[in-house]
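J.: coords please:
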Amino acid sequence: MRHRKHTFKIGRSGAHRRAMLANMVSSLIECGEIKTTLVKAKEARRLADKMITYGKKGDLHHRRLAISKLRDETAVKTLFDKVAPSFLERKGGYTRIIKTGTRVGDAADMCILQLVQDSTAPAKPAKKVKKVEKAQEPTVVETPAVVEASAEAKAE
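T.: I've put the predicted structure just below:
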């Protein structure tokens, strides 16, 4: 029986599934977001969150674990040097899934899997708006229109 086995098979063998997920997470780390099906994104999110947690720990042992899972040393270097330090204050939930509708050919649910980096960036201080005191303009007294009409009549 397959009870309590929480993984998506995605219609692939075990080796094919691991290779596909490693490639997806490597692309996610390098590009910041990927467009894929919903089921693949949910499974890739699990692996991506584990890899970012490895990156936050930062020691040699966890670097080697990440290399064994992702099989791409440039992605692991990017993960440990750039991505993981931006998540030091965050305890989890490093990725988000945004649903984008269905694919035209087979109506598969599509989504965008992206790293959540905008909310962890330090807030920029608001610029202080300097109030420029306007020089008081001289008030112009306008004469009523009746006076102007009489002036025109005299001019003729």
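J.: When you work out contacts or count neighbours from here on, use the C-alpha atoms and nothing else.
T.: Will do.
J.: measure the spatially most central residue of the chain to residue 95 for me?
T.: Geometric centre of the chain, nearest residue: residue 116, 4.7 Å, by Cα atoms, centre = their mean. For residue 116, the distance to residue 95 (Cα to Cα, to the nearest Å) stands at 5 Å.
J.: mind listing the strands in this protein by residue range?
T.: 33-37, 95-102, 109-115 (DSSP state E).
J.: Now the longest one: buried residues?
T.: Neighbour counts over strand 95-102 (16 or more other Cα atoms under 10 Å) mark 95-97 as buried.
J.: what does the longest helix belonging to the chain contact?
T.: Secondary structure of the chain per DSSP state H: the longest helix is helix 38-57. Residues outside helix 38-57 that contact it (Cα atoms under 8 Å, 6 or more residues apart in numbering) are 7-8, 10, 21, 24-25, 62-63, 65-66, 79-80, 83-85, 87-88, 92-95, 97, 99, 109-113.
J.: want to put them side by side, so please do this one too:
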Amino acid sequence: MPTPTKGPRLGGSPAHERLMLANLATSLFQHGKIKTTETKARRLRPLAEQLITKAKRGDLASRRRVLTVVKDKDVVYSLFDQIAPRYANRNGGYTRIVKTGPRKGDAAPMAIIELVEELQVAEPKANKKTAGRKAAQQDKVEALAPADEAPQSRPADQDAEAPQSVSGDTVAARKDSDEATENKA
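T.: You can find the predicted model right below:
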């Protein structure tokens, strides 16, 4: 059983607090950012991050768990299909709290809680060393393959170009350079 929150609840009973946080989470996912008191924003942050983490899983059980908190099916759909994929490479820290000035009527400290915008999903860059190693491995495989198992060639009426390596050298150019190095030795 979860440990109850110490101190006063936000607005009354624990049930009212849960409903209020669920409504704040719904508004956050619907609009991307909301302005609320600093205390409510701090209480909302862990709940919103847990819901996004569940949405990243994307399975039916996670969708049902999120639906127990966020009652609006359109918001749940946008959470699973638009918001969660943006944070695929991020392990946490989906929200940001920015403090603003005090509220005019009662001087309560106000804050804006917003979803952190992930610009783009970064593609892993190919390493130059691994590309060179793969090309060398491919050359070894070609050299070790028997000639009778060579792939079927094109018909004679089609012009076939000489294969090129990753560096751009043709087979004939490589043979010439290999013979030149053998003659020097």
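J.: so what number do they get for TM-score?
T.: Put the two chains on top of each other and the TM-score (TM-score structural alignment, normalised by the length of structure 1) is 0.71; 119 aligned residues with a Cα RMSD of 1.8 Å.
J.: picking that back up, quick one: work out the angle between the longest helix of structure 1 and strand 33-37.
T.: 150 degrees (axes from the mean of the first three to the mean of the last three Cα atoms, to 10 degrees).
J.: What residues sit buried inside helix 38-57 of structure 1?
T.: Quick answer for helix 38-57 of structure 1 (16+ other Cα under 10 Å): 38-49, 51-57.
J.: again with stretch 112-119 of structure 1
T.: Quick answer for stretch 112-119 of structure 1 (16+ other Cα under 10 Å): 112-116.
J.: ditto for stretch 55-69 of structure 1
T.: With burial defined by 16+ other Cα under 10 Å, the residues of stretch 55-69 of structure 1 counted as buried are 55-58, 62-63, 66-67, 69.
J.: so how far is it from its chain's centroid?
T.: Relative to the chain's own centre, stretch 55-69 of structure 1 is displaced by 24 Å; criterion: Cα atoms, centre = their mean, to the nearest Å.
J.: do the same with stretch 147-156 of structure 1
T.: On Cα atoms, centre = their mean, the centre of stretch 147-156 of structure 1 falls 71 Å from the chain's centre.
J.: Could you do stretch 37-57 of structure 2 as well?
T.: Relative to where its chain is centred, stretch 37-57 of structure 2 has its mean C-alpha point 18 Å off (Cα atoms, centre = their mean).
J.: so where is it in structure 1?
T.: The counterpart of stretch 37-57 of structure 2 in structure 1, using TM-score structural alignment, spans residues 37-57.
J.: average offset between the matching stretch and structure 2?
T.: Taking mean Cα distance after the TM-score superposition for structure 1, the mean distance separating stretch 37-57 of structure 1 from the aligned residues in structure 2 is 0.5 Å.
J.: shouldn't residue 112 of structure 1 be in contact with residue 33?
T.: Yes - with contacts counted by Cα atoms under 8 Å, residue 112 of structure 1 reaches residue 33, the gap being 6.7 Å.
J.: Now do the shared contacts for these two.
T.: With Cα under 8 Å, 6+ apart, residue 112 of structure 1 and residue 33 have no common neighbours.
J.: just the helices in structure 2 please.
T.: Under DSSP H, structure 2 gives helices at 14-31, 38-57, 60-69, 73-78, 84-86, 128-144, 171-184.
J.: if we compare the ones you listed, which one ends up closest to residue 105 of structure 2?
T.: helix 38-57 (15.3 Å; Cα to Cα).
J.: and the closest one with helix 60-69, angle?
T.: Angle, helix 38-57 of structure 2 to helix 60-69, by the same axes, to 10 degrees: 160 degrees.
J.: Compute the inter-axis angle for helix 38-57 of structure 2 and strand 95-102.
T.: 160 degrees.
J.: give me the number of residues near the counterpart of residue 104 of structure 2 in structure 1?
T.: In structure 1, the residue paired with residue 104 of structure 2 is residue 104, using TM-score structural alignment. Applying other Cα atoms under 10 Å, we find 9 residues neighbouring residue 104 of structure 1.
J.: How about the one 3 residues further on?
T.: Number of residues near residue 107 of structure 1 (other Cα under 10 Å) recorded here: 9.
J.: how close does it sit to residue 21 of structure 1?
T.: Applying Cα to Cα to residue 107 of structure 1 and residue 21 of structure 1 gives a distance of 22 Å.
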